[in-house]
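Asks: Need a 3D model of the following:
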Amino acid sequence: MSEKDPSVSDEEWAAFVEAAKRDGVGVGTGGASRSAPAREPEGWRTGPAWQETNGRGGGGRKRKVKGAVGFAAAAAVLLVAFRPQLVTDHLPEGLGGPGETTPLAAESARPTAAPSEEAFAEGPTLSEPFRGSPALRWTDGAAGIETPQATAVGWMSKNEVAAALKTTKDFLVAANLDPAVVNGGRPTAALALLDPHQPDVRSGMEKGLTRATEKNDPTHLFSRFSPAEAKLVGSVVKTRGRMTLENGKGAYANYVLIHTDYTFVYPVVKVRPGADEVARTVARRQITFALPDPDVYRATKGKLSVSRMNSSVGNDECDRPKDGFFHPMFTEDHTASPGTDPSGPATDPYDRSKDLTDLPKECGRLTRS
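Replies: Purely as a prediction, here's the structure:
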């Protein structure tokens, strides 16, 4: 690849997978997956009477995946460690080999396929927490949340749209990337950006931060790990996704809608002296923010209202009681409790080619993390 070539797309890695399979290199992981129907917030009496779709008692369920690298993956890792040429001999020109870090071009549309299955010789470490993952070539943190070009839409001027897009990005950063929040802190800055005139979201999340329930689970919107169990490795969270906007129609007339679809990859380690096994939790969120015309509806200008939220979390225990935190699994957890991995549908947490509403709802298996 010449210096002037753009970054290689996800699809161009497909040849890598096929070559690895032909030479007997496979990557698989044990784990579990649970999917959640989209949740449309209840009781927004200042706007249209929205109906919940595919919900359960008003609460949104998240598809969760629990698990660490299983024995099939470990065998593949050993094979590549002894015969790395099985991977590097078949890589397309310019892709390098294990450890390739050329950033991907920004995601401009939904991918047509999952990223290739990377069969790197080694997994994550404290110094290289994204090694062996598609996220190695994703963008670091807030830089991965790119806003579209602002133009006048519906009731909003170009400058108002630009401000709304910035506020949307600020929310996603505060909710999913702020190190203090990720490490278990209260998402004060993110909460402050939600419109108090939509009480069932903001107040519901505030209640959930005190006492989480299936309905009011802070992890529907915020990425947080229990400070007693796991902590972020370093300060980098990998990010990939896109943001679009449209003028609302029908029941959404006099609204501007901002659709967001982002995946966040968190490398974590257990909170205990000497812990050095790195696990990755992969959270994908599809959130639509609605901006009602304040001349038509009672709303706070400059604040965000959530019209729809859906999330999928890979490597988060499915059967833990709700407490507002992610609970990643490590290899030692599987060793201590053999035979407990769920047997549901296998899901790739890095696959952004499908809408979250199309994924299985039950607890299933994680193909990689």
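
Asks: hey, let's count contacts and neighbours off CA atoms from now on
Replies: Will do.

Asks: now what about stretch 275-287, what contacts it?
Replies: 68, 124-126, 129, 221, 223, 233, 259-270, 306-316, 328-330, 349-350, 356, 369 (C-alpha atoms under 8 Å, 6 or more residues apart in numbering).

Asks: In strands, which of the residues you listed fall?
Replies: 259-270, 306-314 (DSSP state E).

Asks: Drop anything exposed from the contacts of stretch 275-287.
Replies: 68, 124-126, 129, 221, 223, 233, 259-270, 306-316, 328-330, 349-350, 356, 369 (16 or more other C-alpha atoms under 10 Å).

Asks: how about this one, so we can line them up?
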Amino acid sequence: MSDKPAEEPSSTPEIPDDVWEQFARDTERDIRASAPKEPSARARQVTERLKNSEQPEGWRTGPAWQQMNGRARRRRRVWAVLGVPLATAVAVVAMKPSLLPGDPFNKGDNASEAGVTPLAPETAAPTAAPSAVDPETPTLDRPFAGSPALNWADGKAGIVLPKATAIGTFSKDRVQLALQQAQKLLVDANLAPTTLRGDRPTAALSVLDPKQPGMVDRLTTSLSTPAKSNDPLLFFSRFDPQEVRLVGDVVKTRGRITFKKSEHSGVEIHADYTFVYPVVRTDGSTEVTRTIVRRVLDLELLDPARYQVTSGRLSVVNYDSDFGNTACQIYDGYFHPDFPSAEPTGASPTGPTTDPYDRSKDLGQEQGDETCGTVSRT
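Replies: Model prediction:
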């Protein structure tokens, strides 16, 4: 018998080396899997999108300008005067101050005709075009003779504002101010003598929100460098003062303004107006013709507490235009009216014939963004 005491069995069972190695590898793998990771770029994008979806549209980052700009259609439809019968005669009138070369736009006698009863303001879309009018040749004394616009309102008097009411967070007074701003824009863009002779429409631009991406910059570019892609006539009425001038100091106006709560919880203002401009050439001729312009404009007043906008300014949602009696495919930033006794200018019209005084129809969206047709009357 050995004198060496017997060893007690170990309380920890012996583990083979290969088992220990496998255990170490598994443990290391589990630790790596459970450790926090830097999310991938894709994961960060998804997380950010989900986070943004829980916030109100435009919160902190401004309104959904891309969506609004996507709705901001810019259409140009031109209706030349080809196809309109020539007047039987051109009246010869005595010389008067409004004929003088030094009397550009808006300095002559008032062209509004006495004894004409103006129509009541338009409160809804008419159901038909204006009735036919006895054909008369317009003259310097009667520039709206033979036109349905004869009994339309004169200038700003035709832009009648609806009664304001509170909408959402906007008080009645604030809505009223927004309507007045829309009126200011329409007047300066389409009636102001300085704008009509090609000057910068400063008052109209001052109404628009400079924070709306691209809008004011686009309009400014169109005024300084007119082109097909940047046409100021889509928004402003302008005549080349070297070519024509307005007869007298009256532009006939017909249309309406309405407003409602917008989908962005703001105030959306809708304006639909037709302007009739009697003009004469600056070469001493007394022959009068008329250019008719219809504009549809949607503006929006947004809450600066919710959106990154300029308080008190208006955003442009949509603007459409129809031009009656101006040369086709000329993009120099001016209307170029055709006169019955002169050869037409610009490209030949290929589109349909339309009545520029017909306000019962929407602006022919089915005709596309660029159409040149003929007018049935001026």
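
Asks: Quick check: residue 67 of the second structure vs residue 211 of the second structure, distance?
Replies: Note on residue 67 of the second structure: its distance to residue 211 of the second structure, by C-alpha to C-alpha, to the nearest Å, is 15 Å.

Asks: who's more crowded, these two?
Replies: residue 211 (15 against 10; other C-alpha atoms under 10 Å).

Asks: Am I right that that one is in a strand?
Replies: No: counting by DSSP: H, G, I helix; E, B strand; the rest coil, residue 211 of the second structure is not found in a strand; it is coil.

Asks: Can you give me every residue that contacts the aligned partner of it in the first structure?
Replies: Matched by TM-score structural alignment, residue 211 of the second structure corresponds to residue 197 in the first structure. When contacts are counted by C-alpha under 8 Å, 6+ apart, residue 197 of the first structure touches 44, 46, 298-300.

Asks: swap in residue 225 of the first structure?
Replies: 182-184, 231, 325-327.

Asks: so of those, which ones are in strands?
Replies: Using DSSP E, the contacts of residue 225 of the first structure in strands are residue 231.

Asks: For the first structure, which helix extends over the most residues?
Replies: For the first structure, the longest helix by residue count, based on DSSP state H, is helix 158-176.

Asks: Where in the second structure does that helix fall?
Replies: Going by TM-score structural alignment: helix 158-176 of the first structure matches residues 172-190.

Asks: ok, which stretches of the stretch 1-150 of the second structure are strands?
Replies: 74-80 (DSSP state E, counting those that start in this stretch).

Asks: Okay, helices next: where are they in it?
Replies: Remark: helices assigned in the stretch 1-150 of the second structure by DSSP state H, counting those that start in this stretch are 17-34, 41-53, 65-71.

Asks: so the longest one matches what in the first structure?
Replies: Right, the one you point to is helix 17-34 of the second structure. Counting by TM-score structural alignment, helix 17-34 of the second structure has no counterpart in the first structure.

Asks: now stretch 304-315 of the second structure
Replies: So stretch 304-315 of the second structure sits over residues 294-305 in the first structure, by TM-score structural alignment.

Asks: contact partners of the matching stretch?
Replies: Here stretch 294-305 of the first structure has contacts from 46-47, 163-164, 167-168, 193-198, 254, 289-293, using C-alpha under 8 Å, 6+ apart.

Asks: now it, how far from the centre of its chain.
Replies: Remark: stretch 294-305 of the first structure is offset 28 Å from the chain centroid, using C-alpha atoms, centre = their mean, to the nearest Å.

Asks: So which bits of that stretch are buried?
Replies: Those would be 297, 299-300, 303-305, for stretch 294-305 of the first structure by 16+ other C-alpha under 10 Å.

Asks: Okay, and which of these map to helices?
Replies: Using DSSP H, no member of these sits in helices.

Asks: For these, give me TSV that also has distance to residue 344 of the first structure.
Replies: Below are those laid out as TSV (distance: C-alpha to C-alpha, whole Å):
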residue	distance to residue 344 of the first structure
297	44
299	43
300	44
303	40
304	36
305	34
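
Asks: from those residues, which single one is nearest residue 105 of the first structure?
Replies: residue 304 (28.6 Å; C-alpha to C-alpha).

Asks: Okay, the closest one and residue 239 of the first structure: tell me how far apart.
Replies: Taken as C-alpha to C-alpha, the span from residue 304 of the first structure to residue 239 of the first structure is 22 Å.

Asks: wait, what's in contact with the aligned residue in the second structure for residue 329 of the first structure?
Replies: Aligned counterpart of residue 329 of the first structure in the second structure: residue 338 (TM-score structural alignment). For residue 338 of the second structure, the contacting residues are 80-81, 289, 325-327, 344-345, by C-alpha under 8 Å, 6+ apart.

Asks: Of all pairs in those residues, which one is the farthest apart?
Replies: 289 and 345, at 14.3 Å, using C-alpha to C-alpha across the contacts of residue 338 of the second structure.

Asks: more crowded one of those two?
Replies: Just comparing residue 289 of the second structure and residue 345: by other C-alpha under 10 Å the higher neighbour count belongs to residue 289, 25 against 18.

Asks: and that one, helix, strand or coil?
Replies: strand.

Asks: The first structure: which residue goes with that one?
Replies: Alignment note: residue 289 of the second structure maps to residue 279 in the first structure; criterion TM-score structural alignment.

Asks: Next: residue 274 of the second structure.
Replies: Residue 274 of the second structure maps onto residue 263 in the first structure, by TM-score structural alignment.

Asks: Against residue 285 of the first structure, how distant is its match?
Replies: For residue 263 of the first structure, the distance to residue 285 of the first structure - C-alpha to C-alpha - is 6 Å.

Asks: Repeat that for residue 278 of the first structure.
Replies: From residue 278 of the first structure to residue 285 of the first structure the distance is 23 Å (C-alpha to C-alpha).

Asks: If you drop the residues flanking it in sequence, what lies closest to the residue nearest in space to the middle of the second structure?
Replies: Note on the second structure: the residue nearest the mean C-alpha position is residue 319, at 2.6 Å, using C-alpha atoms, centre = their mean. Once flanking residues are discounted, residue 319 of the second structure sits nearest to residue 297: 4.5 Å by C-alpha to C-alpha, 6 or more residues apart in numbering.

Asks: ok, back up a step: among the buried residues of stretch 294-305 of the first structure, name the ones in strands.
Replies: Per DSSP E, these map to strands at residue 305.

Asks: Show me which of the buried residues of stretch 294-305 of the first structure is closest to residue 153 of the first structure.
Replies: Once C-alpha to C-alpha is applied, the member of those that ends up nearest residue 153 of the first structure is residue 304, at 16.2 Å.
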